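Participant: quick one, fold the following:
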Amino acid sequence: MIDTTVDVINKLGLHARASGKLIEVTTKFRSTIQIGRGDHLIDAKNIMALLMLGAGIGTTLRLIVNGPDEELALAEVKALFAAKFYEAE
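Facilitator: Below you'll find the predicted structure:
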């Protein structure tokens, strides 16, 4: 199990389009992926739960990945956040 954090650095935060891109990444993996604030974690494979997080720019989110492909899943999720969800600035 990997328990780490990720920062929301894209201008619009975790809005609908960014959440959709995150779903594209998370659903590829067998590992469970949870994201949220502190102990309030949601399933990172659930679009509605992601949208309800209301994570704007500057938010630090807790990320827990657990399963057979957790290392690769973590790397891809972190890369997506680091690339600002491939949005034009």
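Participant: CA only for contacts and neighbour counts going forward, please
Facilitator: Fine.
Participant: quick one, what contacts R62?
Facilitator: Residues in contact with R62, defined by C-alpha atoms under 8 Å, 6 or more residues apart in numbering, are D3, T4, T5, V6, I35, G36, R37, G38, L41.
Participant: now the other sequence, so there's something to compare against:
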Amino acid sequence: MPERTVVIASRTGLHARPAKLFVQAAAAQEVPVRIRVGDGRPVPANSMLAVLALGAVHGTEVTLDAEGPGAEAALDSLAGLLARDLDAEEASGG
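Facilitator: Below you'll find the predicted structure:
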């Protein structure tokens, strides 16, 4: 199963607006994607409550996984999103 490990770049971590953007992007993928912190239990990336419950703050390393056609592209897209500071982009109008 393909995986991507990425460090959360948003200053607020996966909370509020960054979490919402990530969950929406995960829900738009053609394959189900899961996210976990460390060796923790993977949770559905398209579930706001599950993503918030991870408690991923700025600098937390998370692992995404997916399986099926399009999994690699889905993981690349979502990992790229998490690697950006979505809080700074909002402040600059980005």
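Participant: hang on, the earlier thing: and which of the contacts of R62 of structure 1 is nearest A82 of structure 1?
Facilitator: A82 of structure 1 lies nearest to V6 out of those, by C-alpha to C-alpha, at 8.8 Å.
Participant: coming back round to it: of the contacts of R62 of structure 1, which ones are shared with structure 2?
Facilitator: Contacts conserved in structure 2 for those, counting by both residues aligned by TM-score structural alignment, their matches' C-alpha atoms under 8 Å: D3, T4, T5, V6, I35, G36, R37.
Participant: quick revisit: narrow the contacts of R62 of structure 1 to those that are buried.
Facilitator: By the neighbour-count criterion of 16 or more other C-alpha atoms under 10 Å, those include these buried positions: V6, I35, G36, L41.
Participant: the helix or strand harbouring the last one: what's the following helix or strand?
Facilitator: Taking DSSP states H and E as the criterion, the element that holds L41 of structure 1 is strand 40-43. Following the chain from strand 40-43 of structure 1 toward its C-terminal end, the next helix or strand by DSSP H and E is helix 47-53.
Participant: onto which residues of structure 2 does that next one map?
Facilitator: Residue correspondence for helix 47-53 of structure 1 in structure 2, counting by TM-score structural alignment: residues 48-54.
Participant: and the contacts of the matching stretch?
Facilitator: L14, H15, A19, K20, V23, I35, R36, V37, V43, P44, A45.
Participant: how big's the offset between the longest helix along structure 1 and structure 2?
Facilitator: Longest helix of structure 1, by residue count under DSSP state H: helix 70-82. Once fitted to structure 2, helix 70-82 of structure 1 is off its aligned match by 1.3 Å on average (mean C-alpha distance after the TM-score superposition for structure 1).
Participant: in structure 2, which residue range corresponds to that helix?
Facilitator: Under TM-score structural alignment, the match for helix 70-82 of structure 1 in structure 2 covers residues 71-83.
Participant: in the matching stretch, what's buried?
Facilitator: When burial is assessed from 16+ other C-alpha under 10 Å, stretch 71-83 of structure 2 yields the following buried residues: A71, E72, A74, L75, L78, A79, L81, L82.
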